[in-house]
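here you go, sequence then predicted model.
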Amino acid sequence: MAKKILLVSVVVWIYTIGVFAQPHRFALSDSVFLLDGKPFQIISGEMHYPRVPREAWRQRMRMAKAMGLNTIGTYVFWNLHEPQKGKFDFTGNNDVAAFVRTAKEEGLWVVLRPSPYVCAEWEFGGYPYWLENEPGLVVRSREAAYLAEYKKYITEIGRQLAPLQVTRGGNILMVQVENEYGSYGKDKTYLAINRRMFENAGFDCLLTTCDPASAVKDGHLEGLLPGVNGIDDPDKVKEIVRANNQGKGPFLVAEWYPAWFDWWGAPHHQVPAEKYASRLDKALAAGISINMYMFHGGTTRGFMNGANCNDRDPFEPQISSYDYDAPLNEAGNATPKFMAFRNVIRKHLPKETVLPDVPPSRPVIAIPAIRLSRSETVFSRLPKAVNAAAPLSFEDLRQPYGFVLYRTTIPANESGVLKVNGLRDFGIVFIDGVRTGVMDRRIKSDSLVIGSSPSARRLDILVENLGRINYGPYLLQNKKGIIGHVSLGGKQLRQWQMFPLPFDTHGNLPQKESAALTGQPVVRAGSFSLNAVGDTYLDMRNWGKGVVWVNGHNLGRYWNAGPQQTVYVPAEWLKRGKNEVFILELLKPANSSLSALDHPVLDQLQAPQ
């Protein structure tokens, strides 16, 4: 059996090398895509390079091949590649060109989506935070300052990726211009500027747009292939594409949703495979090309989650797990949905195609109690303060993400309602170092009652940026921190100190137990030893709210509000022997024990604490 598997693998490898070793022609006919003059149906799955450890890209792509996919779709994220103005980064997990080349090595084509705006449940929809500091800049518009920065960005992306297009012997079949623009505006001149920028940056392969069915008319630019999002009825897809493409195809569902994402405090989204397998079958049978959003979601690590907010809904920051109930789960393992879709896809592949066997699930481990024996209060490691009469925003402080501690003095005998106008987004209030209350933008909580005291008191408000809005009408209202004034009993409090706490790294590990049990947030550290590595899930159900690092990797946020109650630790970031864990805990500073499970918990809500 082992010899048979090896032989099949070698045959597939030789076929792949042959397919990708020569230049190809990718073009359109009136109804289908043409690859080297022959009909080609795109069966694609979305997978984002920063949401998967670089060390695991290849394994995830092999899973894509095993499900029957021939293409990978990915956004490109401006705020990853230009985190500070004029400073570009294409290293490590940000090496998108390496991601594309790895796909080629694995026999996969790529649909590239490098629009400056991506949405993607990603911080600020992919825009770098510093755009908020550019005078007069208006994103997704013809405003001069925006177009100037956009041009610099797309030029750099072109340097990285234009050489990898199919027109130059690479595996990038198509490049998407803008992203669901019809849901935001209908300025065709702006879309034409986008197209010219892409062309000037070296993108000379097939250019496309994508929009929800109801917005294709506004988001499509004549001459580009329109992709349709969110529907899969073949007749409707063909009708919409033809109506916007001079009566012609090919027919592309640019985002097909077999599930959905989650946000803090709301139930986990799950959609059974049987609900979508027959729809996938019908679409493929009709010759529809499809990009599955998501095939594999992975994890939104660090502080890069976005948030939804519109006139009808409250502020909804998204969780760190981007499992998405996708066919390939957060850890890269096949789900029942994967197997159901594989069985459908196999029916529609060329007769000579042999699908690889589905690789076994990745090894998992559980870890017993880990003692976090070293700790410090956050207040004991404050940096130098920035002083101002009124609170300064994160943007004023040139700080992208994380936390800022705001400090001022409450005069003697002052009392009343403490109100934070413009809290963005989560605040913990302390009087003389003792926790007094919590404020939460999600539930429109921005006030609490403060009693009187005969002496002056120190007021601290620790504010967390829970993620900038990534979709909808409020993209231009995305500053963080305290963006208004703070009042007590109707009187503005003035003369503030701001302590930036970006936690872009966890900094020096605390060396001893020193945390005071006053309710102040703490940083805790500990270590654990492994004889063998595997994927694991830190169990945060008894913790409150915070961020976790393992071996220097920021794994993302946790919050007992749920539905996510575990934090995924990829095996690639663990090692035999000693491993370090570091936790920033905001609400339950007394906790000092942690364990890890061999499975995720993504579907448990808890009452606010």
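Right, received. Where do you want to start?

use CA for all of it now, contacts and neighbours both
Will do.

could you report the neighbour count for S373?
16 (other C-alpha atoms under 10 Å).

tell me how far it lies from D539.
Distance of S373 to D539, given as C-alpha to C-alpha, to the nearest Å: 18 Å.

which residues touch K85?
Contacts here follow C-alpha atoms under 8 Å, 6 or more residues apart in numbering; on that basis K85 touches W130.

ok, L555 touching V581?
No: using C-alpha atoms under 8 Å, L555 makes no contact with V581, being 10.5 Å away.

overlap in contacts of those two?
Common neighbours of L555 and V581 (C-alpha under 8 Å, 6+ apart) are V548, W549.

list the contacts of the closest residue to S361 other than its chain neighbours.
By the measure of C-alpha to C-alpha, 6 or more residues apart in numbering, the closest residue to S361 outside its immediate chain neighbours is N333, 5.3 Å from it. N333 makes contact with P360, S361, R362 under the criterion C-alpha under 8 Å, 6+ apart.

who wins for neighbours among those?
R362 leads the contacts of N333 on contacts (other C-alpha under 10 Å) with 14 neighbours.

can you tell me the closest non-neighbouring residue to that residue?
In space, and not counting its chain neighbours, R362 is closest to N333: 6.6 Å by C-alpha to C-alpha, 6+ apart.

against that first model, consider the following:
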Amino acid sequence: MFQYDFEGRYDLVRFIKTIQKAGLYAHLCIGYVCAEWNFGGFPVWLKYVPGISFRTDNEPLKRAMQGFIEKIVGLMKSEYLFESQGGPIILSQIENEYRVQSKLFGAAGYNYMSWAANMAVKMDTGVPWVMCKEDDAPDPVINTCNGLYYDAFTPNKPYKPKSWTEAWSGWYVCLIHQRPVQDVADVAQFIQRGGSFINYYMYHGGTNFGHSARGPFITTSYDYDAPIDEYALIGQPKYGHLKELHRAIKMCERALVSADPIVTSLGSLQQTYVYTSEKGDCASFLSNYDTKSAGRVFFNNMHYNLPPWSIDILSDCRNVVLNTAKVGVQTSQLEMLPTYSDMLSWESYDEHISSLDDSLTLISNGLLEQINVTRDMSDYLWYITSVDIGSSESFLHTVLIHVPAPYI
């Protein structure tokens, strides 16, 4: 039998209310979420429900999943936290990056995706539901994108808003190096092409504690070059340059929400996107897609010089308020210094190591799947073996054990 735990750092209501107090909006991703957690947020005990199969058209899974979604949505409704109730939650998300998984399951995957979408919509939250990386998301669920570059993304229906639920501000050090802020500012291309929602992943770093960190070579530190790191320290120039980018986009707000853009070629690799309103507002984006050479363009009877792979944002269709490649913020240099041990408080414990006569000992002729055995209660699964040496054999000096890479 399970029970919900909303105490301490699991206090979701308090977290959403803190967002509201800060004047921010919330995009609530309920599940399945991945999020570099063990089992993507599924509790380990769910693995042992008879007949269960994850993320497919499976009745035991759907019963558990619907119960969880109902619990979270009910909790948010009871505290008036959806935007339709005056709260900060403007979007809710069901499932996460299911497109590849869906194709692996075939018809069962499509049925599960459709069921999850319809089940979520019936919760009647008063705010839109989204599915990221799911091209087949049924109406009224909005399909969105995740990744590094998605300016060319379009939703599966023309009346759905163009939304980017994970604009990666960086990524794991083991996979890529730091992402330059000029490259992150490429989100301006998404805006100029009609993008209406961008969520950075991550903007403020954090920490995965205990067994919540998963994946190859992933540490508990989870900010990977975010504008604000897990200690709430500002990372410059990324934080400052993005702040200026957001300010520039905000200055174009009235024109951006009034109509679709008029797109005009200014050269072989240069374009302009012009937004106007009936009240006379005008905003334009002058884009240079050439990654190596600067471009000189003529627009509105004026010349503009565009650095390689950059965008000029003109909040009044004349004056440049920002160029994405020109960073006016000084780079911050963080220096790691030693601290005093008396400022720290450490705790440790001894974990039981089994012996051959232990009641917890299992006998196996091969390697075991660790979580199946430990139920995620320990980081360790100890293997004990014995070797018999006959009286006629020479003394044993070395034992060589070969473990295939997939089991490590």
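Ah, there it is. Keep in mind it's a predicted model, so treat the numbers as computed, not measured.

what does the residue nearest to R362 of structure 1 align to in structure 2?
Aligning on TM-score structural alignment places N333 of structure 1 opposite L233 in structure 2.

likewise for S595 of structure 1?
Using TM-score structural alignment, S595 of structure 1 lines up with nothing in structure 2.

quick one: map K47 of structure 2 onto structure 1.
Aligned counterpart of K47 of structure 2 in structure 1: E132 (TM-score structural alignment).

using the three-state scheme, assign its match.
Under DSSP: H, G, I helix; E, B strand; the rest coil, E132 of structure 1 falls in the helix class.

any figure for the gap between the equivalent of A167 of structure 2 over in structure 1 and I290 of structure 1?
Under the alignment (TM-score structural alignment), A167 of structure 2 pairs with W256 in structure 1. Distance, W256 of structure 1 to I290 of structure 1, by C-alpha to C-alpha: 7 Å.

between those two, point out the one with more neighbours.
Each of W256 of structure 1 and I290 has its neighbours counted (other C-alpha under 10 Å); I290 has more, 26 against 22.

same for the helix or strand containing the more buried one, what does it pack against?
Assigning secondary structure by DSSP states H and E places I290 of structure 1 in strand 289-292. Judged by 3 or more C-alpha pairs under 8 Å, 6 or more residues apart in numbering; DSSP states H and E, strand 289-292 of structure 1 is in contact with strand 43-46, strand 252-256.

adding distance to G402 of structure 1, write those strands out as TSV.
Converted to TSV, these look like this (distance: least, C-alpha to C-alpha, whole Å):
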stretch	distance to G402 of structure 1
strand 43-46	28
strand 252-256	31
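
quick one: closest of those to L164 of structure 1.
Ranking those by proximity to L164 of structure 1 (C-alpha to C-alpha) places strand 43-46 first, at 17.9 Å.

what range in structure 2 matches that closest one?
Aligned using TM-score structural alignment, strand 43-46 of structure 1 spans no residues in structure 2.

before we move on, the earlier item: wait, the match of K47 of structure 2 sits on F394?
No: in this structure, E132 of structure 1 is not within contact of F394 by C-alpha under 8 Å, at 10.2 Å.

now the nearest residue to D151 of structure 2 once chain neighbours are set aside: which helix or strand?
The shortest distance from D151 of structure 2 to any residue other than its chain neighbours is 4.1 Å, reached at F190 (C-alpha to C-alpha, 6+ apart). Element membership for F190 of structure 2 (DSSP H and E) is helix 187-192.

once aligned to structure 1, how far is that helix on average?
Superposing on structure 1 and averaging over aligned pairs (mean C-alpha distance after the TM-score superposition for structure 1), helix 187-192 of structure 2 comes out at 3.2 Å.

quick one on the thing from earlier: which strands or helices does the helix or strand following the strand holding I290 of structure 1 pack on?
Next helix or strand after strand 289-292 of structure 1 toward the C-terminus (DSSP H and E): strand 307-308. The contact analysis (3+ C-alpha pairs under 8 Å, 6+ apart) places strand 307-308 of structure 1 against strand 316-317, strand 469-471.

deepest-packed of the ones you listed, please.
strand 469-471 (a mean of 26; mean count of other C-alpha atoms under 10 Å).
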